[in-house]
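A.B. asks: how would this look folded up:
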Amino acid sequence: MWQRAQTIYLALVIISMCLTLALPFAIYPMESGDVSFNLFGLSPKSDSVSVWFPYYIIIALIVGLALFGITQFKNRKRQLNLGKINYLLILGMVVMLFFDTTRIADGLSMSEESIKFQFGLYMPVIAFAFTFLANRRIKKDEELVKSVERLR
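C.D. replies: Down below sits the predicted model:
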């Protein structure tokens, strides 16, 4: 199970999404100090704008599906479907992150050019790439098993 490449890729999805929990998404420089946009909203809290999308729930779903996908190594079709669901969840999260970063900048009366994007914003994109690589390897395994069955 652990020697398969898709298991390693799914483990990297889990690691990158766990890093998203700890890293900020963006920093907004203000005269009174920097405002940080992280997983749980803005810090320090701002009265003019708030974050309404529950990113921690989406991250928990993505990590849970990747963990469940690792355990489904005997059922490649289910593993592939879990990867497709993860695609949609990660894509939805990335889209909402980019919408939220620009909406927060508008709420703080800032230009979009002054936003300092942080590494936490790119971790879901990296997880998306690892999910893609894992699904490619799952498909290769499925094709290998089908070719061996044809030879019998």
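
A.B. asks: Please make it C-alpha for all contacts and neighbour counts, starting now.
C.D. replies: Will do.

A.B. asks: contacting residues around the residue nearest the centre of the chain?
C.D. replies: By C-alpha atoms, centre = their mean, the chain has its centre lying nearest to Pro124, at 2.9 Å. If you count contacts by C-alpha atoms under 8 Å, 6 or more residues apart in numbering, Pro124 has them with Ser16, Met17, Thr20, Ile90, Met93, Val94.

A.B. asks: Take the residues you listed and keep only those in helices.
C.D. replies: Per DSSP state H, helices hold the following members of the contacts of Pro124: Ser16, Met17, Thr20, Ile90, Met93, Val94.

A.B. asks: this one as well, want them side by side:
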Amino acid sequence: MIQRIQTLYLLGIVVLTTLMMCLPLAEFLCGAETFNLYGYGLRSVETGEMYKTTVFLAIMLVASALLPLVNIFLYKRRMTQIRYCIVEFVLLTGSVIMLAVHYVLFYRAFADFDFYALSIKVTMLLPIAALFLNYLAMRAIAADEALVRSVDRIR
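C.D. replies: As a prediction, this is how the structure comes out:
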């Protein structure tokens, strides 16, 4: 299970999506107040108060962090693993789209202020890296399945 390369890819997806939940994705400066966009909502840096929650994004990120963990333990059922990788691809793509939508919505909300600035954090690129790792995991699982089928054909 752990000796397979796709297990490392799937663990990488878990780590990246967990980091997206914990680290700020973007920062908005409005006058004297600073807001950070997390995977679960928009939070003020000074007061720590949550201004807006992003529930659906948080649900998608949690699901996209748990699904690869489940997928790791299905190592005897490779076709099911491939299907779960496809579902993970859909979840990660949906979270990228939702993240972009929330970013644009908050950007427009803060654009009304007299003085504002914004900065995108490196963590905004983590879902793209997770998508790439998911693709690599799916390819490695398919290669394992092809190897097993070729060995069955020889017997």
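
A.B. asks: Over in structure 2, tell me which residue corresponds to the residue nearest to the centre of structure 1.
C.D. replies: Matched to structure 2 by TM-score structural alignment, Pro124 of structure 1 sits across from Pro127.

A.B. asks: The helix or strand hosting its match vs structure 1 - mean distance after superposition?
C.D. replies: Element membership for Pro127 of structure 2, per DSSP states H and E: helix 126-154. Following the fit onto structure 1, the mean deviation recorded for helix 126-154 of structure 2 is 0.9 Å by mean C-alpha distance after the TM-score superposition for structure 1.

A.B. asks: Likewise for stretch 56-63 of structure 2?
C.D. replies: Looks like 1.9 Å for stretch 56-63 of structure 2 (mean C-alpha distance after the TM-score superposition for structure 1).

A.B. asks: Now do the SS call for the aligned partner of Thr102 of structure 1 in structure 2.
C.D. replies: Taking TM-score structural alignment, Thr102 of structure 1 has Val104 as its aligned residue in structure 2. Secondary structure assignment for Val104 of structure 2 (DSSP: H, G, I helix; E, B strand; the rest coil): helix.

A.B. asks: What count of nearby residues applies to Val104 of structure 2?
C.D. replies: Residues within reach of Val104 of structure 2, counting by other C-alpha atoms under 10 Å, total 12.

A.B. asks: Who are the contact partners of it?
C.D. replies: Not one residue lies near Val104 of structure 2 by C-alpha under 8 Å, 6+ apart.

A.B. asks: what sits against Ser114 of structure 1?
C.D. replies: Contacts of Ser114 of structure 1 by C-alpha under 8 Å, 6+ apart are Tyr28, Pro29.

A.B. asks: any idea how far Met30 of structure 1 is from it?
C.D. replies: Per C-alpha to C-alpha, to the nearest Å, Ser114 of structure 1 is found 10 Å from Met30 of structure 1.

A.B. asks: Return the distance of Gly120 of structure 1 relative to Leu23 of structure 1.
C.D. replies: To Leu23 of structure 1, Gly120 of structure 1 is 5 Å away according to C-alpha to C-alpha.
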